[in-house]
Each structure stands twice: as C-alpha cells, then as structure tokens.
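Q: sequence plus the predicted model coming up.
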Amino acid sequence: MEDDTERADPGTGTEVSRRGVLLGLAAVGGIAAVDVGGFLYAKGWLTPDALTSSRIADRFEQLNGKHEGFRRNHAKGLSATGYFESNGAGAAVSTAVVFQPGRVPVAGRFSLSGSLPGATDANATVRGLGLQFTLPNGEQWRTAMLNLPVFLDSTPEGFYERLLASKPVAGTGKPDPEKMAAFLAGHPETAAAMQIVRQHPPTSGFGDSTFRGLNAFGVTDAAGVTAAVRWMLVPEQSPESADQAQPGKNYLFDALIRAVATAPLRWRLMLTIGEPGDQTNDATKAWPAGRRTIDVGTVTIDSVQTEGPGNARDINFDPLVLPVGITPSDDPLLNARSAVYARSFTRRSGEPAQPSAISVEEVLDAR
C-alpha cells in the first residue's frame, strides 16, 4: 500500500493522505486512525460494483443490526494495559525500535468476533487481542491478532461473500446450509482453512490462548535485507482445554478479569521468518513447520478496564500502523482491514457511546 498517495472512497468521494492522517493523529496522542479511504481489489475501483469499506461495514450492520457506539466487528470487548519487554533478539532481523532491548507500554483490547456487543460468550467464538506499542521515538506499532492458526479468507471479496452466506436464517438462527455449501464450493481455500481451524480447538479462555497476526509482513535489518515474517503471542500460562461452556453470559471475560486481578498474564512474542516460496499474500495458508522462530520478548498484561473514554475502546488497531523496520506485505487483506477498521471507527465515533456489557468493577465486587 502506498501511504503517501491520495485515494478516494467510491462511497464518499473523500480524498485523504493516509500517512498525513496517521502522522497528525500521532501528534495528538495517536488513539485512532480515521482514514476514510476505500480500497481497491481485482476489478478496479470507481466502478459500480467496487467493494468498499462502507459496503463491508454495512454488511456487519445487516447481519445483527446496528449497534451505535460499538465496533462493527469484535463489538464485545475489554480494555487492557501492560508492557512489552524486548530481549533484543528481534534486532537481528529488524531495525524497528520495538525490538531494541528495553520496556515499552502497551494498550490492548480483548474481544470476541461478531457485531453483537452483548452476545453470550461461547468457546467456539473467535477471540481477538489488539495491541498498541508506544515507542520512545514517537512511533507506534499496532497489531490485531486472533486465536486461529490461519485466517478463513484469502481476499476481501471472499470475506464479504462469506458474510453474505453466513447470515442467520429466521427461525433457526443459523446460516442457510445450501448457501454456505455453495460458498465453500466456490472457495476451496476457505474450506481448507476451516479444516485447519478444526484441528486447533480453543483453549479455556483468553489467558491461555495463542494469538496470531495471521497476515505476513516484512522486516528489514540493519544491512537492508528484508525477510517475510509472521508473529504470534504464545501464553506463558499453561493451556487448558475448553470442554464446555461455563455459567454466566460473560464467563470468558469474567475469568479474564479475575485472573488479571490475581496475577499479571504473560505471552512470549514470537517472530516466524519466512523463506523464499512461502506465501505472503494468502492468510489461509500456514507456512511449513520448521521455519526459523525468534523469541523477541514478553508481553505482560497487568490491568484490565471496563471500556470507556480514553482507554483501548477508542483505539483503532489498524494493522498498517507500523514502525520503521516493519513493512506491509502483498496480502490484499491488509489494505482491506485498514480501510474497514477506519470506517468502523468513523461511524462509531459519531454515534452516542453505549455502556459495555462487561464491568470490571461488578465482577471484582462479586468475588
């Protein structure tokens, strides 16, 4: 993606300089990127059938209704704070300041996928963890990760079509099986990714989940050599199986709140270095086992907060907010994610803020 180019969203006609927006926001605290640009994929933009960030945001609203003040996806969440302690090992592959030895603050958000802010927790629902690293040179690194081994779609079109196919049918609350079967028949990459996901059942909660960035990026070392990379957070907490749902509508979040109140949670940040031939433009494909992996430090979460003004509720975890030394790959999902996240932020920031379904204070008072 060319950050310095002017782009127009077919849905709005608004031109923006993406880098200019991000730099301006960084100067005032950098809590959100409000790039309202759309994105282009395959058949071209400025055409009547172009897929835009607005159309994808609209689709989330159509699936489960419009919920003002909340993200259009991963609406249910809990804010968090902590720090990242770099051991310096990442400096071997990247000049990014975040990989120099030392500690930097992080703001995070745990979430569940879906557009219902009051949905009942379920083990099978995809879990998310967004992090913002604030670096001493004024840069930021933002990343949005999932507890999946691979992503289910390789293109923005595929993602959009899966949303269409997965719309719940009145009376059953589940997708139309014929529509889903037709979608999978036309998207064998998604069918294969679903098989991989089924082989990696979820753990008992947020604290023992492994979170992966899924998309590929580039890292450039001091000699100017760039390599493909994917990253993941591996929990220091011992994983436990999630055999059945626990009592309570918010049991996953309640358990997270109680755990952090007892002791900080920690994850090892691991970089997996790709080799020539490893796909960087398809997040449904896992890289072969045995790729070089570097342990670059520890992410510690030592506090969680009910979502509200000034915490991670208001952070846009745009995957293209990157420090010097980390660059986007050719994965088409990156531009799409960036644009849709920005569209979601723009909409919710202009709506009345609604209270979160999860209250840290209520959970701790009930202990």
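A: Received, thanks.
Q: please count neighbours and contacts with C-alpha atoms only from this point.
A: Fine.
Q: quick one, strands of the stretch 51-200 of the chain?
A: For the stretch 51-200 of the chain, applying DSSP state E, counting those that start in this stretch gives strands covering 76-86, 102-112, 127-134, 140-146.
Q: TSV please, covering these and showing mean neighbour count and distance to Pro355.
A: Listed next are the strands of the stretch 51-200 of the chain as TSV, based on neighbours: other CA atoms under 10 Å; distance: least, CA to CA, whole Å:
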stretch	mean neighbour count	distance to Pro355
strand 76-86	23	11
strand 102-112	21	15
strand 127-134	24	20
strand 140-146	21	23
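Q: adding distance to Asn250, write those strands out as CSV.
A: Shown next, in CSV, are the strands of the stretch 51-200 of the chain (distance: least, CA to CA, whole Å):
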stretch, distance to Asn250
strand 76-86, 10
strand 102-112, 11
strand 127-134, 13
strand 140-146, 19
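Q: Arg266 is nearest to which of those?
A: strand 76-86 (9.5 Å; CA to CA).
Q: helices and strands around the closest one, which ones?
A: strand 102-112, strand 293-305 (3 or more CA pairs under 8 Å, 6 or more residues apart in numbering; DSSP states H and E).
Q: list the contacts of the longest one.
A: Yep, that's strand 293-305 we're talking about. Strand 293-305 has contacts (CA atoms under 8 Å, 6 or more residues apart in numbering) with 78-90, 99, 233, 257, 260-261, 263-273, 311, 359-360.
Q: pull out the buried residues from the residues you listed.
A: Buried subset of those (neighbour count, 16 or more other CA atoms under 10 Å): 78-88, 90, 99, 233, 257, 260, 265-273, 311, 359-360.
Q: now for the protein: which helix has the highest residue count?
A: Ranked by number of residues, the top helix in the chain under DSSP state H is helix 332-349.
Q: distance between that helix and the chain's centre?
A: The chain centroid and the centroid of helix 332-349 are separated by 11 Å under CA atoms, centre = their mean, to the nearest Å.
Q: what's the angle between that helix and strand 140-146?
A: 100 degrees (axes from the mean of the first three to the mean of the last three CA atoms, to 10 degrees).
Q: what residues sit buried inside the next helix-or-strand element following helix 332-349?
A: For helix 332-349, the succeeding helix or strand toward the C-terminus, using DSSP states H and E, is helix 360-365. For helix 360-365, the neighbour count (16+ other CA under 10 Å) marks Val360 as buried.
Q: dropping in the other structure now:
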Amino acid sequence: MEEQPLGRGQKVLRLGAIGLVVAGIAAGFAWVGGWLTPGRLTQARVIDGFEAANGRHAGFRRNHAKGVCATGWFDSSGAGQRFSKATLLAPGRVPVVARFAFAGGMPFIADAPGLVRSLAIQFKPVQGEEWRTAMIDIPLFPFADVDAFYAQMVAATPDPATGKPDPRKMKAFAAAHPDFVAAGAVIGKRATSSGFANSTYNGLNTFLFVDRDGRQVPVRWSAVAVQPFAPAGAQDRADRNYLFDGLIADAARQPLQWKMVATIGDAGDAVSPNVAWPDARQRVELGTVTLDRLASEDGGSCTDINFDPTVLPSGITTSADAIPSARSAAYARSFLLRERERAAKPPSAVTETEVRQGGKS
C-alpha cells in the first residue's frame, strides 16, 4: 500500500515524539565552560535547568541518575593493535567496572521500554592507562552541534499551562533544523530490545585510533550484545524496576557478554555525531566484555566513578568532535555536586537487597 503523506497535525505530533525520544539523553551533553559564552549560558544555569526539569535529587548523578553497577573483564582479541598502540588492546584480559542506567535525571523513574538505556565502562589494566566510555542504545545523536541542542532544549521546555512542549515552538525548531528531523527519523526506527542484557550500545562520538607510527584513523565503537535480541514486550507496571530486575535475573543465570566493535572511518567521513557512517565501513572486533556480578549503587564499585569519555589511553584520542569535552566538563560538575551531597543521599531505586534477591525486593 502506498504510504500517505502526513497531515500538519500528524507532523507536529511526530516532531513532539522525536523530542521526547531525545529529551532523555539531553542532560549528558550540557554546555559548560567553552561551549557558549558565559553571558549566554553558564554552568550554574545549566544545572539549575536540569534540576528544574527533573527535580533536585541530592547525591545522585544529574544525568543517568537511575542505575546499577557491574564488574567483570575484557578479553582483547588483539585485532585492534593494527590501528592503535593502546596496550589494553593487546591480547589479554583487563578488569572492567561498568554501569547500566537510564538517560535522564530522575533516579526513581519507573522503568519503561522507551527510555534510553546506557552502558558505561571503565577498562582499567592492573598496570597501564585506563579507558572510560559511555554508550547509549540509539544509533546517532540527533543534533549537529551544541547550538542546535540548546535551541531544541528551549523549544521542548514544557509549557506551564499544559505541562507539554508547545507544538508551535517544536515546529519552528524543526523547520530551522531539518537535520534534526532526519536524525530523529532514524532514531525512531530503531528496534528496542526486551532488556538491558540484549541491547547494543553505541559510543556515538568520533575518536581517533593512533598506531605506533603515529598514523591516525577515525573510529566509532559499539558494545554489541552476544545475548540474542528479543523485541520489547509489555511493560510490567506492577514492578517499577522491571527492566533492572530482568537484568539482575539475567546476570544471575549466566555471565553477560558484549562484543566491543570498532568501526573504522575514512578521512572524509562526518565527525558530527548526527550523521551515520556508510554501512560499508570496516568493523573490527576488539574483544569481548563479560559482566558477571551486579551491585546496587549504594556502595557499589561504580558509585564513585565519573565515566568521563575523555579519559583515554595512549593510542586513543579525541577528534574534532567537541561533544566529549563538553560531556567531560558536565560530568565533572555532576560528580562534585553529588560528592558534596553524599550524606543527604537516600537509598537508590535498585537496592542491594533487590540485587541479592535476584530481582524484586
């Protein structure tokens, strides 16, 4: 059947839906020092804005607020050595600390299939330089630059009278940013899996691998689930933590694994994270991440880790994509705030008792 063109009302609704999809990841890409001039946007104003949108939750991360810790190891295949001199990419095993979470600043939000999921990993060799990466389960970032992101955040601010974004503002933003609409269409078509364990997580940003001769290649990486994909099912409204409980149960049955895959770009490929690279680009399997133990953030191994994406070993460096630097600054600010508030922090949504009992507490 031939697809019918969307009416004006349908277009507005679709734009609103795209805005909701990306709203959950917005806090992780805040502008702080260096992104915009202090007169236009300060770090304090950004934090105030996030707290106005999500509420103030003392002791929690300002983004990716609801999560659990995990530990395990990375078995490197050695295949990455062709492109990078990073010692942790040599054949062998490296311990890792990881964190599963939802994007957004609400630590007690009820689990839902449409929430953006994240996997952050710290690779920390016993002797050597560590690597930290933060990945989410969407295929690309829907903004070309920070100015577009800020404009969309303003347009999507809920109207006090309705509690929802003003469709006219969203329509105006979309008209001025057709690349946002194109990226949102790609994101909207993604297949959402049934849980954290069988989700694939993407780094989104462009980095550079550097070999022993100083040659550089652009790279994007992903954690591709070994667990078989199953589509998202009905939400368990009786269990506010049902996706986390599913993850806990999955990990109790067997260790969970992801293949770390690097996509090697060409020199002319887009650095902007809202543009996908061609499917024909070479993919290199760097090794396998295995996570076999979960813990609540209430004292878990990931609690005091700031998953700053610019913490990189020699052999991996940032590119002209400036978003990782902005995330670094935002994460640092969030870390300092929650450390100061440690004494006031209530128990996390997913408690240690819940983890020990294999799911529902």
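A: Yep, that arrived. Here the structure is a predicted model, which means the values were calculated and not measured.
Q: quantitatively, what TM-score do the chains reach?
A: Once superposed, chain against chain, the TM-score is 0.86 (TM-score structural alignment, normalised by the length of structure 2); 326 aligned residues with a CA RMSD of 1.8 Å.
Q: and of the strands of the stretch 51-200 of structure 1, who's closest to Ala26 of structure 1?
A: The nearest among the strands of the stretch 51-200 of structure 1, by CA to CA, is strand 140-146 at 8.1 Å.
Q: other residues contacting the closest one?
A: 126-135, 211-214, 232, 317-323.
Q: same thing with stretch 209-221 of structure 2?
A: Taking CA under 8 Å, 6+ apart as the rule, stretch 209-221 of structure 2 contacts 81-85, 202-208, 260-267, 315-317, 319.
Q: which of the residues you listed are buried?
A: The neighbour count (16+ other CA under 10 Å) marks 81, 83-85, 202-208, 260-265, 315-317, 319 as buried among the contacts of stretch 209-221 of structure 2.
Q: can you flag which of those belong to helices?
A: Using DSSP H, none of those sit in helices.
Q: of the helices and strands packed on strand 76-86 of structure 1, which is nearest Trp45 of structure 1?
A: Per CA to CA, nearest to Trp45 of structure 1 of those: strand 102-112, 31.5 Å.
Q: whereabouts in structure 2 does that closest one align?
A: Here strand 102-112 of structure 1 aligns to structure 2 at residues 92-102, judged by TM-score structural alignment.
Q: average offset of the matching stretch relative to structure 1?
A: Using mean CA distance after the TM-score superposition for structure 1, stretch 92-102 of structure 2 ends up 0.6 Å from its aligned counterpart in structure 1, as a mean over the superposed pairs.
Q: need the contact partners of that stretch.
A: For stretch 92-102 of structure 2, using CA under 8 Å, 6+ apart, the contacting residues are 64-78, 88, 115-126, 196, 301-302.
Q: can you get me a residue count around Ala174 of structure 2?
A: 19 (other CA atoms under 10 Å).
Q: what of the one 10 residues further on?
A: Gly184 of structure 2: 23 surrounding residues under other CA under 10 Å.
Q: ditto for Arg18 of structure 1
A: When neighbours are counted by other CA under 10 Å, Arg18 of structure 1 comes out with 21.
Q: and it? What does it align with in structure 2?
A: Using TM-score structural alignment as the criterion, Arg18 of structure 1 has no counterpart in structure 2.
Q: which residues touch the corresponding residue of structure 1 for Tyr242 of structure 2?
A: Using TM-score structural alignment, the partner of Tyr242 of structure 2 in structure 1 is Tyr251. For Tyr251 of structure 1, the contact set (CA under 8 Å, 6+ apart) comprises Asp121.
Q: please report how far Tyr251 of structure 1 lies from Thr120 of structure 1.
A: Separation of Tyr251 of structure 1 from Thr120 of structure 1 (CA to CA, to the nearest Å): 9 Å.
Q: now do Pro309 of structure 1
A: Separation of Pro309 of structure 1 from Thr120 of structure 1 (CA to CA): 24 Å.
Q: for Ser319 of structure 2, which non-adjacent residue is closest in space?
A: Phe207 (5.0 Å; CA to CA, 6 or more residues apart in numbering).
Q: quick check: chain neighbours aside, which residue is closest to the residue minimising distance to the centre of structure 2?
A: Taking CA atoms, centre = their mean as the criterion, Ile136 is the residue nearest the geometric centre of structure 2, at 3.2 Å. In this structure, Ile136 of structure 2 finds its nearest non-sequential neighbour in Ser118, 4.2 Å apart by CA to CA, 6+ apart.
Q: and what of Asp208 of structure 1?
A: Per CA to CA, 6+ apart, closest to Asp208 of structure 1 is Pro239, 4.8 Å.
Q: that neighbour: what secondary structure?
A: Three-state assignment for Pro239 of structure 1 (DSSP: H, G, I helix; E, B strand; the rest coil): coil.
Q: what lines up with it in structure 2?
A: Aligned partner of Pro239 of structure 1 by TM-score structural alignment: Phe229.
Q: for that match, list the residues it contacts.
A: Counting by CA under 8 Å, 6+ apart, Phe229 of structure 2 touches 193-194, 198-199.
Q: out of those, which end up buried?
A: Buried among those by 16+ other CA under 10 Å: 193-194, 198-199.
Q: save those as CSV, and put in secondary structure and distance to Trp35 of structure 2 too.
A: Shown next, in CSV, are the buried ones among the contacts of Phe229 of structure 2 (DSSP: H, G, I helix; E, B strand; the rest coil; distance: CA to CA, whole Å):
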residue, secondary structure, distance to Trp35 of structure 2
Ser193, strand, 34
Ser194, coil, 37
Asn198, coil, 35
Ser199, coil, 32
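Q: between the residues you listed, which sits nearest Ala174 of structure 2?
A: The shortest gap between Ala174 of structure 2 and any of these belongs to Ser193, at 28.3 Å (CA to CA).
Q: can you find the partner of the closest one in structure 1?
A: By TM-score structural alignment, Ser193 of structure 2 lines up with Thr203 in structure 1.
Q: relative to Pro235 of structure 1, how far out is its match?
A: Thr203 of structure 1 is 11 Å from Pro235 of structure 1, by CA to CA.
Q: and for those two, which residues touch both?
A: Common neighbours of Thr203 of structure 1 and Pro235 (criterion: CA under 8 Å, 6+ apart): Ser209.
Q: sorry, back to before: equivalent range in structure 2 for the longest helix of structure 1?
A: So helix 332-349 of structure 1 sits over residues 322-339 in structure 2, by TM-score structural alignment.
Q: what sits up against that stretch?
A: With CA under 8 Å, 6+ apart as the test, stretch 322-339 of structure 2 has contacts from 28-33, 35, 58-62, 146, 205, 306-310, 318.
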